[in-house]
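**Student:** what's the 3D shape of this:
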Amino acid sequence: MGARTRARGRPGPARHAAPDRDRQHLPRGRDGHGRRPAGDGVRQAVPRLAAAVLHRPDRPRAHMIARLQTIVSRELDPRTPAVVTSGTFHAGLKENIIPDRAEFTLNIRTFEPEVRDQVLSAVRRIVSGEAAVSGAPEPLVEEIYAFPSCHNDPAQAARVEAALRAELGEGNVSVSEPVMGSEDFGHLAEAIGVPSVFWMFGGFDLTPGEEAPVNHSPHFGPVMEPTLTTGTRAAAAGILSYLGTEPRG
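**Tutor:** You can find the predicted model right below:
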């Protein structure tokens, strides 16, 4: 059987708790023309000194991004998995016009709730602090969405693993390490308060040293077979390990 017929998973945390995606929006600075980044103070009424400074939202944002990258490296235990990624930044439309606002998004990934709270607290502290030292208004922080942790119940994971090994063969099932990818499957078990098991299976024929495209890549396109059959067999084996196959009277 090729790589695409393999299934893998693990007991305990399987996928990270979130992403918590927080959008930091500096609501208002002062806009102006690129020729006078310090502002046109000579045209302002008293107090002239204060009016002469444009609050450029791109400047504190740049400091925020640099400082946010120190949360994982400087504020968390080195053995604690966490990710803080700045994925987007939008400010201004033209090179000679200073914008009055800037917006960026963060992707935050953790396994444990207490680590999530620590990271979110650090994000808000850094964003607010960098805006204050830059003389910018207090930023608006909005949560876009969040996912719970996708946790494999150890006892149930062992049961499903045995069923998958019996169905697919010992050499085609492996136990993997937790991954930082998110999965909304965690909502299902949490909503009804039951244990759950999540596993993955391959979908590519790879040559040695070749890496499969990730699922957000435009090149992601699993081969149809035996991927579809393997997934169906794995799902049926997991279900039947609970339902049984004996006919009911």
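
**Student:** going forward, measure contacts and count neighbours with C-alpha atoms only.
**Tutor:** Noted.

**Student:** so what's residue 130 up against?
**Tutor:** With contact taken as C-alpha atoms under 8 Å, 6 or more residues apart in numbering, residue 130 is in contact with 60, 61, 63, 64.

**Student:** of those residues, which belong to helices?
**Tutor:** Of these, the ones assigned to helices by DSSP state H are 60, 61, 63, 64.

**Student:** what about the helices in this structure?
**Tutor:** 48-51, 58-68, 70, 113-133, 154-168, 186-192, 227-243.

**Student:** dump those to JSON lines, plus distance to residue 28.
**Tutor:** Below are the helices of the chain laid out as JSON lines (distance: least, C-alpha to C-alpha, whole Å):
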{"stretch": "helix 48-51", "distance to residue 28": "15"}
{"stretch": "helix 58-68", "distance to residue 28": "11"}
{"stretch": "helix 70", "distance to residue 28": "26"}
{"stretch": "helix 113-133", "distance to residue 28": "11"}
{"stretch": "helix 154-168", "distance to residue 28": "50"}
{"stretch": "helix 186-192", "distance to residue 28": "36"}
{"stretch": "helix 227-243", "distance to residue 28": "51"}
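
**Student:** to compare with the earlier structure, here is another sequence to fold:
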Amino acid sequence: MHSTPENAPMGLAATALALATAHESAATHHLYQDLHRHPELSGAEYRTASRVAAALRAEGAEVTERVGGTGVVGVLSNGPGRTVLVRADMDALPVTEDSGLPYASTVDGVMHACGHDAHTAMLVGTAQALARGRRHWSGTVVFVAQPAEETGEGALAMRNDGLHERFPLPDVLLAQHVSAGPIGLVAHVEGPVLAASASIDIVVHGRGGHGSRPDTTTDPIVIGAAIVSRLQSIVAREIAPSSTAVVTVGRFHAGTANNVIPSTAELGLTVRSTSRELQDEIIAAVRRIVRAECEAGGATTKPAICIVKSMPVTVNDAQVARHVADIHTRMFGSTHIIDPGPAMGSEDFSELALTPDGNAIPYHYWFLPSTPMPVWEAAPGQSPMARFANVPSAHSPNFAPDPAVLDHGVAAMTGAVLAELTRP
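**Tutor:** You can find the predicted model right below:
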């Protein structure tokens, strides 16, 4: 690292802002709009990956494609020092867009409803800012464009494909995510920031028959209804009030006619909590309740209980979180830094933090509120939390981040990378 005054904390903040301001903002915005028009579902991010790879190569990064499927890794080396990994997710959702944007999705039934197009564009913008400001830093930055975050498969696939063996092992991992909330803020949380989650499919096996003769059947709908009701007692009666957990039944399918009692009923659950231990406890309770209600309802065939998708808890390293929040405070001002506490959404980012020998790499994951101010100010509610509930959020067909978040995100990530590169 060059011994210039910009190495001081305030100087480093000014340097980060200068590098971010000097990057080609128009190119970042063009890439974002292009990706938004052409969203790709999890595991099929071929066009997106190609655009990212070409953009990283143009900045002098050593690029490898098809890591863990469609993943892209770009390594920007600039002398001795620490290694920082920057990650963005690329996949879209099976959502029909209703945002009214002039660059709305052109793919029927697919939309970037979670802002991954913004994350990808900000990753490329950060690479450009750092590549063109090499004289201000020393070390290595690994840019990771990850597929299949929405399905919880992409991070693990990249790790299993040798992410940490084939490329420089990072000292720290960084990621950011756009969210609902007034544009211009940066939301930092120390410790748990996102919940562990599990999607559970359940099949209740009964005995079907005529609706006029329920006594000759074992009704799986009645058993399923009892399961739905009883599951609500897990959080209410088995989890300490100081803990945070959610059990939601989002799907209940059974039957084909009003006068026919079906032979099966299918339920779909999501289970979320803020620790792996708590998650295991809740899933065990789900299994216990489902089996007990089936037995109580007279089912002679055991229910099928299958975890079809799971994501680990995301726990920010406190020291890294404070360090990144400090540089952002110096860059944007203390009034723009908030701590909203943990959210119950889930991510697979923390899967990237495990090394081949089982050690954990420290990481920090923060949010960039991105609701346009006119939308925020027009939202009903007297408090920020009330307004937060009344503006389009991620996974909504109306989710439309303010494009200004792109430059804000490039600046935020550039500052975080420079701050982490200068740590001992």
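
**Student:** ok so, going back, put the buried members of the contacts of residue 130 of structure 1 into a ChimeraX selection.
**Tutor:** In ChimeraX syntax, the buried subset of the contacts of residue 130 of structure 1 is picked out as below (16 or more other C-alpha atoms under 10 Å):
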select :60,61,64
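
**Student:** let me know the closest of the contacts of residue 130 of structure 1 to residue 18 of structure 1.
**Tutor:** Taking C-alpha to C-alpha as the measure, residue 18 of structure 1 sits nearest to residue 64 out of these, at 21.7 Å.

**Student:** map that closest one across to structure 2 for me.
**Tutor:** By TM-score structural alignment, residue 64 of structure 1 lines up with residue 227 in structure 2.

**Student:** and for the residue mapped onto residue 272 of structure 2 from structure 1, the neighbour number?
**Tutor:** By TM-score structural alignment, residue 272 of structure 2 lines up with residue 109 in structure 1. Other residues within reach of residue 109 of structure 1, judged by other C-alpha atoms under 10 Å, total 27.

**Student:** so who does residue 179 of structure 1 touch?
**Tutor:** Going by C-alpha under 8 Å, 6+ apart, the list of residues near residue 179 of structure 1 reads 14, 15, 16.

**Student:** kindly report the same for residue 255 of structure 2.
**Tutor:** So residue 255 of structure 2 contacts 261, 262, 264, 265 (C-alpha under 8 Å, 6+ apart).

**Student:** tell me which two in those are the farthest apart.
**Tutor:** 261 and 265 (10.1 Å).

**Student:** distance of the residue nearest in space to the middle of structure 2 from residue 177 of structure 2?
**Tutor:** Closest residue to the average C-alpha location of structure 2: residue 347 at 3.9 Å, with C-alpha atoms, centre = their mean. Separation of residue 347 of structure 2 from residue 177 of structure 2 (C-alpha to C-alpha, to the nearest Å): 10 Å.

**Student:** same question, residue 400 of structure 2
**Tutor:** Relative to residue 177 of structure 2, and taking C-alpha to C-alpha, residue 400 of structure 2 is found at 14 Å.

**Student:** which one's more surrounded, the two?
**Tutor:** Using other C-alpha under 10 Å as the criterion, residue 400 of structure 2 and residue 177 rank with residue 400 on top: 24 against 19.

**Student:** the more buried one reaches residue 391, doesn't it?
**Tutor:** No: look at residue 400 of structure 2 against residue 391 with C-alpha atoms under 8 Å: they stay out of range, at 10.1 Å.

**Student:** list residues touching both of those two?
**Tutor:** residue 371.

**Student:** check contacts around residue 269 of structure 2.
**Tutor:** 199, 200, 201, 247, 248, 249, 250, 251.

**Student:** residue 233 of structure 1 too?
**Tutor:** 167, 168.

**Student:** alignment lookup: it to structure 2.
**Tutor:** Here residue 233 of structure 1 is matched to residue 411 in structure 2, going by TM-score structural alignment.

**Student:** and which of the contacts of residue 255 of structure 2 is nearest to residue 51 of structure 2?
**Tutor:** Looking across the contacts of residue 255 of structure 2 and measuring by C-alpha to C-alpha, the closest to residue 51 of structure 2 is residue 265, at 44.8 Å.
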